[in-house]
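Participant: One predicted model, sequence on top.
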Amino acid sequence: MAVIRSIVRGVGAYVPSRVVTNAELAERIDTSDEWIVERSGIRQRHIAAKDETTSDLGLAAARQALVRSAIDPVDIDLVICATATPDRTFPSTAVRIQAALGITKGAAFDVQAVCSGFIYAMSIADNFLKAGQSRRALVIGAETFSRILDWEDRSTCVLFGDGAGAVVLEALPQHGDRNDRGILSTRIRSDGRFEDLLYVDGGPGSTGTVGHLRMNGREVFRHAIQKISGVIEETLLQAGYASDEIDLFVPHQANKRILDGIAKKLNVPPERIVMTLDRHGNTSAASIPLALNHAFEHHLLGENKLVLLEAMGGGFTWGAILVRW
C-alpha cells in the first residue's frame, strides 16, 4: 500500500568565519585546552560577528540546502526554524528567512526545544507533509548561543558555539514498507520537572532581559544517556529495525563522553558515528544539521543509507528520528 514519506532532498550549513580556540579562551578565563578537551572533546567553536543574526546564519544554510536540492524557493510551502536564540521576541526567525528567500505561500514559524529543536522541527514537518498540508518543507536549525553565554562561567562558555544547518524535505509516495526512503520513524519527548538543570535565567515574561545559560552538567550527563538511549530504542522498534542495522549515527553534538556512552549502550561502532563536536562545539538546534552537512560533504550519505538522528536539550526535551537517505 502506497504511503507518503518525507524525503530529504538537500542539506546545507553555515558557520561564522570567526573561530575561537580553547587556547584563546584560556587567555580570558581559568581554563586550559587540556581541561576542555578532556571533559567535552571540544577544541574550537565558531562565534557570530556582532552584525550577524540567527536569521543570517539560517538563511545562508537554507540557500545552500535549496541549491543542492534543485528546488526553487518559491516551491517551498513550509519553513520551520528551530532556535532558542531568535533575532527578536517576535516575529519568528522563520518568517524573516521566508521573506529573504522570496517565499510568499504556506506557513513559517519557529520551534523552541533547545538542543532537541531540530528533531522537533523535523518531526513537525514530517507530519505536515504526510497529512498533505504541505508539499515541500525547509527545516532549519540556527543558533547564536554566544549571545546568551556568561563568558565568566568556565563550566558553560567553553561548550557552545554558533552556526546553522538546513534540510529540504519533499512529500513523495513510497511502498509503505521498511525499505522506504525518507523519514521512517520519529519520537519526541519532554519532562518539565528537570527545567532547573539546564535553563536561561531570563526572558521577556520574567526578568525582561535575555539572561544567561545555566547548567548542572553532572545531572544533565546522568539523564542524557538513559533518556536518549530509551527514545532511540522506541524509534527503531516503531520502524522495525535493530541498532546494528544503522549505517550512520548522527547525534546532537553536546559532549564526547555522552556520545561515547550512547554508542556503547547501542553497540554502534565508532566508524558509524558522525562527530563534529571538536570543531563546532555544542551549537544546540544547529548541531545535527551541521553534522548531516559534514556527512554529506564527506560522501557518507549514500542513497538508501539508514541514518539515525537524536538529541536532548533543556526542558528536558529529547527525541530521535530514523531516516533512509
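Facilitator: Perfect, I can see it now.

Participant: When you work out contacts or count neighbours from here on, use the C-alpha atoms and nothing else.
Facilitator: Noted.

Participant: which residues does the spatially closest residue to Ala142 that is not a sequence neighbour contact?
Facilitator: What sits nearest to Ala142 in space, not counting adjacent residues and going by C-alpha to C-alpha, 6 or more residues apart in numbering, is Ala164, at 4.1 Å. Ala164 makes contact with 13-15, 57-58, 61, 140-143, 286-287, 289-290 under the criterion C-alpha atoms under 8 Å, 6 or more residues apart in numbering.

Participant: So which of these are in strands?
Facilitator: 13-14, 140-143 (DSSP state E).

Participant: ok so, going back, what strand or helix carries the residue nearest to Ala142?
Facilitator: strand 162-174 (DSSP states H and E).

Participant: Farthest-apart pair in the ones in strands among the contacts of Ala164, please.
Facilitator: Of all pairs drawn from those, the one with the longest distance (C-alpha to C-alpha) is Ala13 and Glu143, at 11.9 Å.

Participant: Compare the two (neighbour count), which wins?
Facilitator: More neighbours surround Glu143 than the other of Ala13 and Glu143, with 34 against 29 (other C-alpha atoms under 10 Å).

Participant: From what I see, the more buried one and Ala166 are in contact.
Facilitator: No. With contacts counted by C-alpha atoms under 8 Å, Glu143 stays clear of Ala166, the gap being 12.0 Å.

Participant: okay, and the common contacts of the two?
Facilitator: What both Glu143 and Ala166 touch, as defined by C-alpha under 8 Å, 6+ apart, is an empty set.

Participant: Put this next to the previous one:
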Amino acid sequence: MNCKITGTGSYIPNVITRNADFDKHEFYNLDGSNFPYDNETTIRKFKAITGIEERRYLDNNLNTSDIAVIAAQKAIESANIDPESLDYIIIAHNYGDVPAGSVQSDTVPSLATRVKSHLRIKNPKCVAYDVLFGCPGWIEGMIQAQAFIKAGMAKRCLVIGAEALSRVVDKHDRDSMIFSDGAGAAILEAGDDESGILAHESATFSFQEAEYIYFGKSNHASAPEDIKYIKMHGRKIYEFALVNVPKAMKECLDNSGHSINDLKKIFIHQANEKMDEAIINRFYKLYKTTPPEKVMPMTIHELGNSSVATVPTLFDLVLRGEIADQELKKGDIVMFASVGAGMNINAITYQV
C-alpha cells in the first residue's frame, strides 16, 4: 500500500509588495545600530542574494486560518472527495492567527479546528490538530499523515501549510523583505498503484542551532521590548543548510531505491534563491554529477518566502501548469525538501 496525493490546492494572496515599496523603510542592525547602506543599495543587494523581486501579503480582513480553508477547499475539489470522509486534518503553521494591526497570536482553538469548522465537517472522528515544525511543517505533516495511513488509523488525510508572516515581521529589519503569506494543501490517501511516498527523512538539530530562528524585539532601539518579531541569523542558517540539507536529501533518495538519474523535480522550500541553488548543487555533487536544467521549480521571485506554504503551493502550481516550462508526468520521481526553525530538516521522495 502506498500513500498518494490525490488532490492539491493553494491560495496566493492578492496584495503585491515590490522591493521598491521598502525604499522608505528605516533599517537597523540587530543591535539597533544604523544599517551600513542606503536603501537603494540594500534593496539591490537583497535582490541579488535572495532572488526576491516581490512578495504577497494578506488582505487585512483575512487570517492564516482563512486562507488555509481556501487552499483546503481547492484540494478537496481537486480530489473529488466528500470532506466528511477525512480522518485527519493537519495544519502546519508557526504563528497562528494574527489579525491585521494586532501584536497577539491567536491559537485557541487550534487553526486545524477552525479549518474543520469552516469546512462544515460534522464527523467528530475527523481529528484536527496543528503542527509547529518551522518551515518544514507541511512536509512533516505529510510524513505524519502517511504514518496514520500505514498504521491503519486513517484512509484519507488533509495536510495544509499556511502562514501570514507579514503580520510578524519587523519593518526595521532588512530580513522583513524576505517573508510573505500563502497557503497550500494536499489530500493524502491510501493507494494501490506505484505512485505515492517512497521514502522520507526528518531531523531536528537543536544542540547549538535552536536559536538560529527566534522571536525577538525590533531592531529599532526605541521600539517596545515586549513586542516580538520573527528574527534569524541568516549566515548561520545558510552555512547549516548547505552542510545538512543535501545529506538528508541523499539519504531520502537512497532509501527510496531510486538513483539520482531518476529524479525529475525537486520541490525545495523557497527560502533564498542562492541558498536553494547551492543546496541543489551540493546534493548532486554527492553523486558526483551536476543538476539538470529545470530540476528545481522556483516561485520565490514573485511570491517570496511563505514558510510552510512554499512547498505545497509550488507543487500545486506546477501540477496546474501555472509555472512556465515546468510540468510533471505520471510516474515521475520527485522530492520535497525543507529546512527551517528548530533547526528542522526533512525530505520526501515521491512518485507522481
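Facilitator: Sure thing, it's come through. The model shown is predicted, which means the values in this text are computed figures rather than measured ones.

Participant: Show the subsequent helix or strand relative to the strand holding Ala164 of structure 1.
Facilitator: strand 182-190.

Participant: picking that back up, quick one: common contacting residues for Ala13 and Glu143 of structure 1?
Facilitator: Shared contacts of Ala13 of structure 1 and Glu143, defined by C-alpha under 8 Å, 6+ apart, comprise 163-164.

Participant: Report the secondary structure element holding the equivalent of Gln226 of structure 1 over in structure 2.
Facilitator: Matched to structure 2 by TM-score structural alignment, Gln226 of structure 1 sits across from Val243. Per DSSP H and E, Val243 of structure 2 falls inside helix 234-256.

Participant: average gap between the helix or strand following that helix and structure 1?
Facilitator: Sequence order places strand 263-268 as the next helix or strand after helix 234-256 of structure 2, per DSSP H and E. For strand 263-268 of structure 2, the mean deviation from structure 1 after alignment is 0.7 Å (mean C-alpha distance after the TM-score superposition for structure 1).

Participant: What range does strand 263-268 of structure 2 cover in structure 1?
Facilitator: Strand 263-268 of structure 2 corresponds to residues 246-251 of structure 1 when matched by TM-score structural alignment.

Participant: Contact partners for the aligned partner of Phe296 of structure 1 in structure 2?
Facilitator: Phe296 of structure 1 maps onto Leu319 in structure 2, with residues paired by TM-score structural alignment. Listed by C-alpha under 8 Å, 6+ apart, the contact partners of Leu319 of structure 2 are 327-328.

Participant: For Leu319 of structure 2, give its distance to Lys150 of structure 2.
Facilitator: Plainly put, Leu319 of structure 2 is 25 Å away from Lys150 of structure 2 if you go by C-alpha to C-alpha, to the nearest Å.

Participant: again with Tyr129 of structure 2
Facilitator: Note on Tyr129 of structure 2: its distance to Lys150 of structure 2, by C-alpha to C-alpha, is 19 Å.

Participant: Need the counterpart of Phe316 of structure 1 in structure 2.
Facilitator: Residue correspondence to structure 2 (TM-score structural alignment): Phe316 of structure 1 is matched to Met343.

Participant: ok, its match - contacts?
Facilitator: Met343 of structure 2 is in contact with 134, 204-206, 209-210, 212-213, counting by C-alpha under 8 Å, 6+ apart.

Participant: Of those residues, which qualify as buried by neighbour count?
Facilitator: Neighbour counting with 16 or more other C-alpha atoms under 10 Å marks 134, 204, 209, 212-213 as buried within these.

Participant: Next, format the residues you listed as TSV and append secondary structure and distance to Asn305 of structure 2.
Facilitator: Listed next are the buried ones among the contacts of Met343 of structure 2 as TSV, based on DSSP: H, G, I helix; E, B strand; the rest coil; distance: C-alpha to C-alpha, whole Å:
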residue	secondary structure	distance to Asn305 of structure 2
Gly134	coil	12
Thr204	strand	21
Glu209	coil	21
Tyr212	coil	17
Ile213	strand	14
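
Participant: Would you convert these into a markdown table that also reports distance to Leu111 of structure 2?
Facilitator: Shown next, in a markdown table, are the buried ones among the contacts of Met343 of structure 2 (distance: C-alpha to C-alpha, whole Å):
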| residue | distance to Leu111 of structure 2 |
| --- | --- |
| Gly134 | 15 |
| Thr204 | 24 |
| Glu209 | 27 |
| Tyr212 | 25 |
| Ile213 | 22 |
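
Participant: out of the residues you listed, which one sits closest to Glu302 of structure 2?
Facilitator: Within the buried ones among the contacts of Met343 of structure 2, the smallest distance to Glu302 of structure 2 is 21.6 Å, found for Gly134 (C-alpha to C-alpha).

Participant: how about the closest one, what's its match in structure 1?
Facilitator: Mapped onto structure 1 by TM-score structural alignment, Gly134 of structure 2 lines up with Val114.

Participant: In contact with the residue nearest to the spatial centre of structure 2: list those residues for me.
Facilitator: For structure 2, the residue sitting closest to the mean C-alpha position, by C-alpha atoms, centre = their mean, is Val308 at 2.5 Å. For Val308 of structure 2, the contacting residues are 92-93, 134-138, 161-163, 183, 269, by C-alpha under 8 Å, 6+ apart.
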